[in-house]
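> here are the coordinates; sequence isn't available:
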């Protein structure tokens, strides 16, 4: 099994950045989901509510995050910045405090997207003085894992084998195939033990590191969003077809496996790395 893609999403719900190599951390790949958008009440906002977020493209260098959209000049956010004012935010069941990036970022988002529920959206960054631990039921005794603003796990792993099976079913139903970008994975591999096998628990061992898949990723309408245009060409697909392909005993549409890092914090990970897979925890 070979890693074919590495991607980070610095701002939750915005576009991704393809990488050829990165560094492994307990909270995921560096800068992944380090920022997110919130409404006036501090609740997180994603493509579930605003599909157009997909068309905002981020870039990163050693000094700054830049957000770009063809309709207006870019927004630049320094990576190292003196921020002291914390604001309460909520992400699923997590109640956190985050740093607000300020009026300039909020104005930029408002000019592009308009107000959300009668107020500007805010851009917030994760406060690394706090931690957001993975639920204990997904960990073995002695294991620890954290994430920043990802939905629940530091890594999402998907296989091209599963995408091929989904696209074959879509085409058989007269629907348009989709690209892997719809599923917003951090790590894409060419194959595992057959289509959708990454929905099961596995240990994936590379050179100096071990990842563990601990939970299948249940999908929502975000996968119906075209990640280039920020529109929904077909509001029902590929979600409807994925539901019909569910190999698990529990109901739902699943694609990709949520994973944690067991060993190798600080080690490099690269496109082309060979991984050895072992079923189970």
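Cool, the structure landed. Worth saying up front: this structure is predicted, and the values here are computed from it rather than measured.

> only C-alpha atoms for contact and neighbour calcs from this point on.
Will do.

> please enumerate the helices of the protein.
Assigned by DSSP state H, the helices in the chain fall at 103-113, 160-172, 239-244.

> and of the ones you listed, who's closest to residue 204?
Ranking these by proximity to residue 204 (C-alpha to C-alpha) places helix 160-172 first, at 15.9 Å.

> now that closest one, how far from the chain's geometric center?
In terms of C-alpha atoms, centre = their mean, to the nearest Å, the centre of helix 160-172 is set 21 Å apart from its chain centre.

> same question for stretch 20-30.
13 Å.

> what sits against residue 213?
By C-alpha atoms under 8 Å, 6 or more residues apart in numbering, the contact list for residue 213 reads 157, 198-204, 257-260, 281.

> now it: closest residue in space, sequence neighbours ignored.
Among residues not flanking residue 213 along the chain, residue 259 sits closest, at 4.1 Å (C-alpha to C-alpha, 6 or more residues apart in numbering).

> do residue 236 as well
Spatial nearest neighbour of residue 236, excluding adjacent residues (C-alpha to C-alpha, 6+ apart): residue 224 at 6.8 Å.

> what's around the one you found, how many residues?
Residues near residue 224, counting by other C-alpha atoms under 10 Å, number 25.

> try residue 121
Residue 121: 26 surrounding residues under other C-alpha under 10 Å.

> residue 163 touches residue 182, doesn't it?
No - judged on C-alpha atoms under 8 Å, residue 163 makes no contact with residue 182 at a distance of 10.2 Å.

> comparing these two, which residue is more hemmed in?
residue 163 (22 against 16).

> list the contacts for that one?
Going by C-alpha under 8 Å, 6+ apart, residue 163 touches 179-180, 195.

> circling back: how about a markdown table for the helices of the chain, with distance to residue 125 added?
Formatted as a markdown table, the helices of the chain follow (distance: least, C-alpha to C-alpha, whole Å):
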| stretch | distance to residue 125 |
| --- | --- |
| helix 103-113 | 12 |
| helix 160-172 | 32 |
| helix 239-244 | 30 |
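
> please compare the first structure with the one that follows:
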């Protein structure tokens, strides 16, 4: 088994960046979901409400954010130096209280124009710790929906695509790490511990999928698949019935992982 893809999503619910290697921190891939768009009142925004967010492709190095607009003829790219010296404001993530550093009027105006909805850009405060967990597993995360790492497999996607009239790419599922070489599709369901390169990962929770998987990440258009087909054979009971694809977890050791690294089952 090997790693075939690595992806980081610095701006939550927007386009991802493919990596050849990734630095793994306690919060997952460095800079993953470190920035987020919120309503003027502070509620987080996602492709659930604004599918057009898929068209925003951020590049972020921890200091400077650059985003190409969905319509280059109507808007220039955004280049923004992320400010950390401002006081954090109260925001909500899935209605739970959280904190974010507002990035000011210029960034807010650019994103509001690009998406056609009023919004503001916030960054994860340097001194903020967001604790997340599932059952007996607890750790840290940035602004990820749930746990900080999402692992999927090429075998699982291939099995799903045999059931679809039109195959979908892995981008629909927005994984951090894609693995190839499972013996069976969805083998990740029963795996708890992996070693990927020099990093140990604890996989603890099936990833419940929502309507975002129905958004074409290249066009920002929402359809009915693959969620409808997934629901027919991948609905499981966790805390409630969930349609699942992939598994989320925590990095338990820091380090660097690379495309092509071996993946070893530890349990």
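Arrived safely, thanks for sending. Note that the coordinates shown come from a computational prediction; the quantities given were computed from them, not determined experimentally.

> picking that back up, return the residue of structure 2 aligned against the residue nearest to residue 213 of structure 1.
Counting by TM-score structural alignment, residue 259 of structure 1 lines up with residue 249 in structure 2.

> surely its match meets residue 200?
No - the criterion here is C-alpha under 8 Å, and residue 249 of structure 2 misses it with residue 200 at 10.6 Å.

> please say which of those two ends up with more neighbours.
residue 249 (26 against 20).

> show me where the stretch 1-150 of structure 2 has its strands.
Using DSSP state E, counting those that start in this stretch, the strands of the stretch 1-150 of structure 2 run over 2-8, 17-19, 21-25, 28-29, 35-38, 57-60, 64-68, 78-81, 88-93, 96-102, 120-123, 131-134, 137-140, 149-153.

> turn these into a markdown table, columns for mean neighbour count and distance to residue 49 of structure 2.
What follows is the strands of the stretch 1-150 of structure 2, written out as a markdown table (neighbours: other C-alpha atoms under 10 Å; distance: least, C-alpha to C-alpha, whole Å):
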| stretch | mean neighbour count | distance to residue 49 of structure 2 |
| --- | --- | --- |
| strand 2-8 | 21 | 22 |
| strand 17-19 | 14 | 22 |
| strand 21-25 | 18 | 30 |
| strand 28-29 | 27 | 25 |
| strand 35-38 | 25 | 11 |
| strand 57-60 | 20 | 18 |
| strand 64-68 | 16 | 20 |
| strand 78-81 | 15 | 22 |
| strand 88-93 | 17 | 14 |
| strand 96-102 | 20 | 18 |
| strand 120-123 | 26 | 15 |
| strand 131-134 | 15 | 24 |
| strand 137-140 | 16 | 26 |
| strand 149-153 | 25 | 22 |
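
> between those strands, which one is nearest to residue 236 of structure 2?
When the strands of the stretch 1-150 of structure 2 are compared (using C-alpha to C-alpha), the closest one is strand 131-134, at 15.8 Å.

> ok, which stretches of the stretch 151-281 of structure 1 are strands?
With DSSP E, counting those that start in this stretch as the criterion, the stretch 151-281 of structure 1 has strands spanning 155-159, 187-189, 202-206, 209-218, 254-263, 268-270, 276-279.

> and those strands, which is most packed in?
Comparing the strands of the stretch 151-281 of structure 1 by mean neighbour count (mean count of other C-alpha atoms under 10 Å), strand 155-159 comes out on top with a mean of 27.

> neighbours of the aligned residue in structure 1 for residue 142 of structure 2, how many?
Residue correspondence, TM-score structural alignment: residue 142 of structure 2 in this structure matches residue 148 in structure 1. Residues lying near residue 148 of structure 1 (other C-alpha under 10 Å) number 25.

> give the contact list for the nearest residue to residue 44 of structure 1 once chain neighbours are set aside.
The shortest distance from residue 44 of structure 1 to any non-neighbouring residue, by C-alpha to C-alpha, 6+ apart, is to residue 38 (4.4 Å). Neighbouring residues of residue 38 of structure 1 by C-alpha under 8 Å, 6+ apart: 44-45, 89, 121-124.

> tell me the one of these nearest residue 73 of structure 1?
residue 123 (16.9 Å).

> ok, residue 148 of structure 2 touching residue 133?
No - taking contacts as C-alpha under 8 Å, residue 148 of structure 2 lies outside contact range of residue 133: 10.0 Å.

> endpoints of stretch 161-170 of structure 2, how far apart?
The straight-line separation of the ends of stretch 161-170 of structure 2 (C-alpha to C-alpha, to the nearest Å) is 10 Å.

> contacting residues around it?
157, 226, 229.

> count the neighbours of the second one for me.
Yep, that's residue 226 of structure 2 we're talking about. 22.

> that one maps to what in structure 1?
Using TM-score structural alignment, residue 226 of structure 2 sits opposite residue 238 in structure 1.

> contacting residues for its match?
170, 178, 223-224.

> what do you get if the cut-off is 7 Å, keeping everything else the same?
Contact partners of residue 238 of structure 1, counting by C-alpha atoms under 7 Å, 6 or more residues apart in numbering, are 223-224.

> one more: the one 4 residues further on?
Under the criterion of C-alpha under 7 Å, 6+ apart, the contact partners of residue 242 of structure 1 comprise 166, 253-254.

> for residue 8 of structure 2, same thing?
16-18, 29, 32, 176.
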